[in-house]
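Asks: no sequence on hand, only this structure:
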């Protein structure tokens, strides 16, 4: 897939209906040979739209009109490229907890959570958020997550969590203003509600900071071994493994299958091999929610909706 193809697909499958600004930018970049040439000088893992757009927002660059966005990127390319090379798309979208909770609540309680690719660890607090699945609401919190549940039973109770730990190559410290600024820059421009929700989730996490460690996939077995005694270990990852080389990804999945407890994945359908999948509800970019390698539902990228798989 060319860089131009990446931007076309991002605009048509991810940004459309969610961010008209990013949809327009993606389309324009896909036809801009000079800007595509600059992106081509970056490593392949650093060419994706979310990373470029997040960096421009972090640098307070203009997003529109396109001529101003383009001039900013080209004129300040050394600074832009430097930030892109040092940053990683670490969107810590708490809305994805709405897809996790139906599975977490159905497992043997209490739970010891281990979040792989945890970013700032905000997804380690699923029981401290409230959820609205259509007419069904559970929990009370300063953070309420709305999720359309189609052909899937909403949870009746919140999970009981007795320990939480996260691992990331670059865990973000929610007490660090630069880390918080980066998390906010990764939220799409029209989505002020997500930005407000992020700030409220940060306040919740700051009152009870989780254990976050710097490390890679090989740290997970040790975290499982150290999970709270008497609790069910649950390892999960959401929109993370696409950043990992296929061979390393496959080896990690095999490790997860052998570990005690349970494994939850929310990844794009081509990232984790879950066998043959039924057709998705539409042609937008959807992830697959799976428990121990068994697909359960299609999930929208930020947890806005889950569609049960029969």
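Replies: Nice, thanks for sending it over. As the structure is a computational prediction, the values presented were derived from the model and not from experiment.

Asks: from here on, contacts and neighbour counts on C-alpha atoms
Replies: Fine.

Asks: strands of this protein, start to end?
Replies: For the chain, strands defined by DSSP state E occupy the ranges 111-116, 130-133, 136-138, 144-146, 148-150, 161-168, 211-214, 232-238, 262-267, 286-291, 294-300, 305-308.

Asks: this is the other structure I want to compare:
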């Protein structure tokens, strides 16, 4: 996801067109159709402009619409339902946030986690900012299959309840896949509004955030709920910049602290993003030795983008980086790892 720019009708239309053509195209034909049609629909654009700028993202709007019964199909039927029930839909948009909790991203994050584990030779203490329900805090629990272009596969299989239940699939192109799953000694998440998978309303919202055409992700939510019930993570409610220092102080001494995030910082204003980066970098050079794993759109972190001048800022996917150094291009839901040019 690129930076969110939805100010004014022109910016909003452009944002929805980009979502249709780059993010949803080839992944969710329904959402690609809805977003493209929204961009050209004066009445719907007018409704969206009534929302605060940070509440106009397609995935947030469409998820709220589905919670209120908008049919997943042709835009004409969806549009009529959206307009008719706009008051209820907009209320949900204002109450909720985009909190996609895709376990598939673990497959790409593990490229960095495995490297840290090999370097530190200690269990990792994971702190995810923008953790949602916390499904991304279990890289030691999900089976992962990395498949090269020639068809050769590397499968990492942990022990535990998910070994035979759900496998994360990730294509690798020009990247050597990890050969190990990290040992995790402590896990915690920070979120403005952590979701509770034992709560029906929260679970319904998390499921509504799954795009049409990607229903396999629903099975991951169900499987992840088993992990959370067995070994609940520590979830802290609050602003990531306000809570990070407090959570870092609780990391066990015998572990390596790792702060990570995926598709989160795009939702913050630029000054808040920089404040977060400054905090993490300061902790990294301190005696705590905090490691930083980011998985964000290219334009979200300017210092990382500056190291990749030949990369297309509008291209689909994220950039995975370790301590501010780019490692690979990644699929937005963990579908692939791709080597960077050069």
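Replies: Structure received. None of these values were measured; they are calculated from a predicted model.

Asks: and among the strands of the first structure, the most buried is which?
Replies: strand 111-116 (a mean of 26; mean count of other Cα atoms under 10 Å).

Asks: what about the helices in the stretch 1-150 of the second structure?
Replies: Per DSSP state H, counting those that start in this stretch, the stretch 1-150 of the second structure carries helices over the ranges 8-18, 29-39, 42-48, 58-67, 75-84, 86-95, 105-120.

Asks: could these be laid out in JSON lines, adding distance to residue 271 of the second structure and mean neighbour count?
Replies: Listed next are the helices of the stretch 1-150 of the second structure as JSON lines, based on distance: least, Cα to Cα, whole Å; neighbours: other Cα atoms under 10 Å:
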{"stretch": "helix 8-18", "distance to residue 271 of the second structure": "21", "mean neighbour count": "19"}
{"stretch": "helix 29-39", "distance to residue 271 of the second structure": "29", "mean neighbour count": "21"}
{"stretch": "helix 42-48", "distance to residue 271 of the second structure": "25", "mean neighbour count": "15"}
{"stretch": "helix 58-67", "distance to residue 271 of the second structure": "23", "mean neighbour count": "22"}
{"stretch": "helix 75-84", "distance to residue 271 of the second structure": "34", "mean neighbour count": "17"}
{"stretch": "helix 86-95", "distance to residue 271 of the second structure": "23", "mean neighbour count": "16"}
{"stretch": "helix 105-120", "distance to residue 271 of the second structure": "25", "mean neighbour count": "21"}
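
Asks: mind checking which of the strands of the first structure is nearest residue 41 of the first structure?
Replies: strand 161-168 (26.2 Å; Cα to Cα).

Asks: and that closest one with strand 232-238, angle?
Replies: Between strand 161-168 of the first structure and strand 232-238, the angle comes out at 40 degrees (axes from the mean of the first three to the mean of the last three Cα atoms, to 10 degrees).

Asks: look up how far residue 82 of the second structure lies from whatever residue of the second structure lines up with residue 34 of the first structure.
Replies: Using TM-score structural alignment, the equivalent of residue 34 of the first structure in the second structure is residue 43. Taking Cα to Cα, to the nearest Å as the measure, residue 43 of the second structure falls 11 Å from residue 82 of the second structure.

Asks: and for residue 319 of the second structure?
Replies: 34 Å.

Asks: go on, residue 342 of the second structure?
Replies: 47 Å.

Asks: could you check how far the residue nearest to residue 136 of the first structure when sequence neighbours are not counted is from residue 102 of the first structure?
Replies: Leaving aside its chain neighbours, residue 136 of the first structure sits nearest to residue 154 (7.4 Å; criterion: Cα to Cα, 6 or more residues apart in numbering). Going from residue 154 of the first structure to residue 102 of the first structure by Cα to Cα gives 6 Å.

Asks: for residue 159 of the first structure, same thing?
Replies: Counting by Cα to Cα, the gap from residue 159 of the first structure to residue 102 of the first structure is 9 Å.

Asks: show the contacting residues for the residue mapped onto residue 223 of the second structure from the first structure.
Replies: When the first structure is aligned by TM-score structural alignment, residue 223 of the second structure is paired with residue 200. Neighbouring residues of residue 200 of the first structure by Cα atoms under 8 Å, 6 or more residues apart in numbering: 142-143.

Asks: could you measure from residue 200 of the first structure over to residue 122 of the first structure?
Replies: Using Cα to Cα, residue 200 of the first structure is found at 10 Å from residue 122 of the first structure.

Asks: skipping adjacent residues, who's closest to whatever residue of the second structure lines up with residue 8 of the first structure in space?
Replies: Under the alignment (TM-score structural alignment), residue 8 of the first structure pairs with residue 17 in the second structure. Distance criterion Cα to Cα, 6+ apart; nearest residue to residue 17 of the second structure, sequence neighbours excluded, is residue 36 at 5.3 Å.

Asks: likewise for residue 277 of the first structure?
Replies: In space, residue 277 of the first structure is closest to residue 295, 7.8 Å off (Cα to Cα, 6+ apart).

Asks: what's the answer for residue 14 of the first structure, then?
Replies: residue 285 (5.7 Å).

Asks: so what's that neighbour up against?
Replies: Taking Cα under 8 Å, 6+ apart as the test, what residue 285 of the first structure contacts is 13-14, 268, 300-301.

Asks: just give me the match in the second structure for residue 99 of the first structure.
Replies: By TM-score structural alignment, residue 99 of the first structure lines up with residue 108.

Asks: before we move on, the earlier item: what residue of the second structure takes the place of the residue nearest to residue 136 of the first structure?
Replies: In the second structure, residue 154 of the first structure lands on residue 177 (TM-score structural alignment).
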